[in-house]
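Peer 1: Sequence and predicted structure below; questions after.
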Amino acid sequence: MKLQFLGTGAGVPSKERNVSAIALDLTQERGTAWLFDCGEATQHQILHTKIRPRKIDKIFITHLHGDHIYGLPGFLSSRSFQDGITPVTIYGPKGIAEYISVSLEVSRTYLRYPLHFHEVEEGLLFEDNQFYVYCKKLEHAIDSYGYRIIEKDSPGELLAEKLKLNGIQPGPIYQQIKENETTILADGNTIKRADFIGPNKKGRVVSIIGDTRYVAELASFIKDSDALVHEATFAQDEDEMAYNYYHSTTKQAAELARAGDVNQLLLTHISSRYQGESIDQLEAEATVIFPNTKIAADLLEWEINQK
């Protein structure tokens, strides 16, 4: 599991940063990728990565400001031309289905695959045998949401040495033991999987917070995240401007990460006023409060390893 930052700028693109888009690469876990926001030129950014558009099957939109959605019609269209035939589900605030439908209809774009829309609300948004995705409303000029992705715990390692000590030698029987609660051996004996498997591997947690003012209550939503992606549009001394424009500062994001006891804070949505050496200053502001902070750059890959 890894995060691929496709756009880390705010409002308008700059020479150093494209507008908002993040991919969660789940190739190893399920052979797919999920996209969070899709600002203009996201499909161009994907060309510089190993991500295949046809493998993206879920798109989560935080809010409907243009720098987060203007790349969607183009991406969806190009996916058709790149052998994308499997369904795509788009999650987002009310209006996302109308925006996409009108864009495709007016441009007379035909997709080779079905689109499904899901208007988001707070609470559990999605669950399957591997993941939960939760949604939380934020505080922005328009409806904006954060997403918490929780990987379910997976079975522990098979205790091969213990099996050998019990006279069970390596072979296909090991796979049978791992996959079944009970297994009948060739000699007629029955063994229980629970006796020969280690502790469950704890699932990873990623929280991706869309555009928002500082909201202290979000600490419970992002609690214990392995990685927290949070906007930091402004420097710490611009808290009044951040409030007026419904955004957050580096300091506020770091304070939230500390309160939520997360493992890593990744800052994005950086205003174009900050470039070059000023980026190092922004990072320094945050690390004073929360040491495990990094300002994401376009095309940064961030591995989220299992504990």
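Peer 2: Structure's in. What do you need? What you are looking at is a predicted structure, and each value in this text was computed from that prediction instead of being measured.
Peer 1: Every contact and neighbour count from this point should use C-alpha atoms.
Peer 2: Fine.
Peer 1: who's in contact with stretch 59-79?
Peer 2: If you take C-alpha atoms under 8 Å, 6 or more residues apart in numbering as the criterion, stretch 59-79 is touched by 10-12, 19-21, 34-43, 53-54, 88-93, 95-96, 100, 103-104, 109-111, 142-146, 209-211.
Peer 1: Quick one: end-to-end length of it, please.
Peer 2: Start-to-end span of stretch 59-79 (C-alpha to C-alpha, to the nearest Å) is 13 Å.
Peer 1: Kindly give a single PyMOL line that selects the buried subset of the contacts of stretch 59-79.
Peer 2: In PyMOL, this line selects whichever of those come out buried by 16 or more other C-alpha atoms under 10 Å:
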select buried, resi 10+11+19+20+21+34+35+36+37+38+39+40+41+42+43+53+54+88+89+90+91+92+93+96+100+104+111+143+144+145+146+209+210+211
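Peer 1: Point out the ones among the contacts of stretch 59-79 that are inside helices.
Peer 2: Using DSSP state H, 42-43, 96, 100, 103-104 are the members of these that sit in helices.
Peer 1: Which residue ranges of the stretch 151-300 of the chain form helices?
Peer 2: Secondary structure of the stretch 151-300 of the chain (DSSP state H, counting those that start in this stretch): helices located at 160-165, 172-179, 239-244, 250-259, 277-289.
Peer 1: Against that first model, consider the following:
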Amino acid sequence: MQLTFLGTCAGTPSLQRNVTAIALTLSNRGDCWLFDCGEGTQHQFMRSALKPGKLEKIFITHLHGDHIFGLPGLLTSRSMGGVATPLTLYGPKGLKAFVETTLSLSASFVTFPLEIVEIEAGEVYRDGGITVTAWPLSHVVECYGYRIEEQDKPGVLDAEKLQADGIPRGAWFQRLKQGETVVLEDGRRVNGGDYLGPSIPGKSLAIFGDTAPTPVACKLAANVDVMVHETTLEAAMAEKANGRGHSTTVQAATAAKQAGAKRLIATHFSSRYSFADCERLLAECQAVFPATELARDFAVFEV
């Protein structure tokens, strides 16, 4: 999986950074999922290597403008560009009314199948390979963080052991790789599980919406490979940040440490901070959680 940050600013854009949008590319199938869609996201999309036709799902954390004002433009441009593949939106109650009202009042339309799913806390999507769950956060409006988990993959088939046991190559190898039992031409029953190495753990990541410090963070991001968390303000401004439902650098880093995350990507910085200032914010995070990285617009991270 691969994360591409299309916007890393909080509240309002700056000359250097756009408001929130994060794309997740699924390496096993090439599909793209978008998490939040702030104003100007379609422009950021065009400036990146991402392809609109690959966009399959959009997960909205909450209905503040810097997280959803880009939706109407993205949806209509997708139609005008001739993209016909289905798209599903997930987000809090009110998302359907927002999309339908803005499209209706602007006499806009979509030409592709569009489904809007208004979510509650719990599992919101599962396809056999990936599960997405939503967790309620501590913000001034209903807001969620999303945990994305890949299913563990079967271990590697031990070709040498198969050869030593006199099991010939054949179409049944694919079934053995899945741990199934097959019957060979000579009547022998072979259990694929006996020839598989240890299973390969699937990747996991947690993408937080806006939030003040919350105990939910430990469960949402428990032992994830990558945790994406807002760091709206510096440590010295904790009272202001928390009063508006946001977190500071130190609070985000502490949440990552307590959750046992392997990596933290800090994002959603107030527009008051320049690139140079963000390096100082990164240092505050790393003092608590060394495995912290700084998101910038168009930065790409492998999961």
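Peer 2: On my side now, so go ahead. Model, not experiment: these values are computed from the prediction.
Peer 1: Drop the TM-score for these two in here.
Peer 2: Overlay of the two chains. TM-score (TM-score structural alignment, normalised by the length of structure 2): 0.96; 303 aligned residues with a C-alpha RMSD of 1.4 Å.
Peer 1: tell me the two of the ones in helices among the contacts of stretch 59-79 of structure 1 that are most distant?
Peer 2: Using C-alpha to C-alpha, those span at most 18.6 Å, a distance reached by 43 and 96.
Peer 1: that older thread, which of the helices of the stretch 151-300 of structure 1 sits closest to residue 152 of structure 1?
Peer 2: Of all these, helix 172-179 sits nearest to residue 152 of structure 1, with 16.9 Å by C-alpha to C-alpha.
Peer 1: Now that closest one: buried residues?
Peer 2: Result for helix 172-179 of structure 1 [16+ other C-alpha under 10 Å]: buried residues 174, 177-178.
Peer 1: Mind putting these into CSV with distance to residue 231 of structure 1?
Peer 2: Formatted as CSV, those follow (distance: C-alpha to C-alpha, whole Å):
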residue, distance to residue 231 of structure 1
174, 47
177, 46
178, 42
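Peer 1: Looking at those, which is nearest residue 130 of structure 1?
Peer 2: Of all these, residue 178 has the smallest distance to residue 130 of structure 1: 17.5 Å, by C-alpha to C-alpha.
Peer 1: what sits against that closest one?
Peer 2: 158, 193, 197.
Peer 1: nearest residue to the first one other than its sequence neighbours?
Peer 2: Spatial nearest neighbour of residue 158 of structure 1, excluding adjacent residues (C-alpha to C-alpha, 6 or more residues apart in numbering): residue 197 at 4.5 Å.
Peer 1: what do you get for residue 294 of structure 2?
Peer 2: Excluding its sequence neighbours, the residue lying closest to residue 294 of structure 2 (C-alpha to C-alpha, 6+ apart) is residue 266, at 5.2 Å.
Peer 1: now residue 199 of structure 1
Peer 2: Nearest residue to residue 199 of structure 1, sequence neighbours excluded (C-alpha to C-alpha, 6+ apart): residue 156, at 4.9 Å.
Peer 1: Quick check: the gap between the residue opposite that neighbour in structure 2 once aligned and residue 198 of structure 2.
Peer 2: In structure 2, the residue paired with residue 156 of structure 1 is residue 155, using TM-score structural alignment. Distance, residue 155 of structure 2 to residue 198 of structure 2, by C-alpha to C-alpha: 5 Å.
Peer 1: out of these two, which sits in the more crowded spot?
Peer 2: residue 155 (17 against 12; other C-alpha atoms under 10 Å).
Peer 1: give the contact list for that one.
Peer 2: Neighbour list for residue 155 of structure 2: 177, 196-200 [criterion: C-alpha under 8 Å, 6+ apart].
Peer 1: correct me, but residue 202 of structure 1 touches residue 153?
Peer 2: Yes - with contact defined as C-alpha atoms under 8 Å, residue 202 of structure 1 reaches residue 153; the gap is 4.7 Å.
Peer 1: Distance check, the match of residue 156 of structure 1 against residue 129 of structure 2.
Peer 2: Residue 155 of structure 2 is 15 Å from residue 129 of structure 2, where distance means C-alpha to C-alpha.
Peer 1: for residue 263 of structure 2, same thing?
Peer 2: Going from residue 263 of structure 2 to residue 129 of structure 2 by C-alpha to C-alpha gives 23 Å.
Peer 1: Excluding residues flanking it in the chain, which one is nearest residue 303 of structure 2?
Peer 2: residue 1 (5.2 Å).
Peer 1: tell me the contacts of the residue of structure 1 most remote from its centre?
Peer 2: Going by C-alpha atoms, centre = their mean, the residue of structure 1 most distant from its centre is residue 187, 48.4 Å out. By C-alpha under 8 Å, 6+ apart, the contact set of residue 187 of structure 1 is empty.
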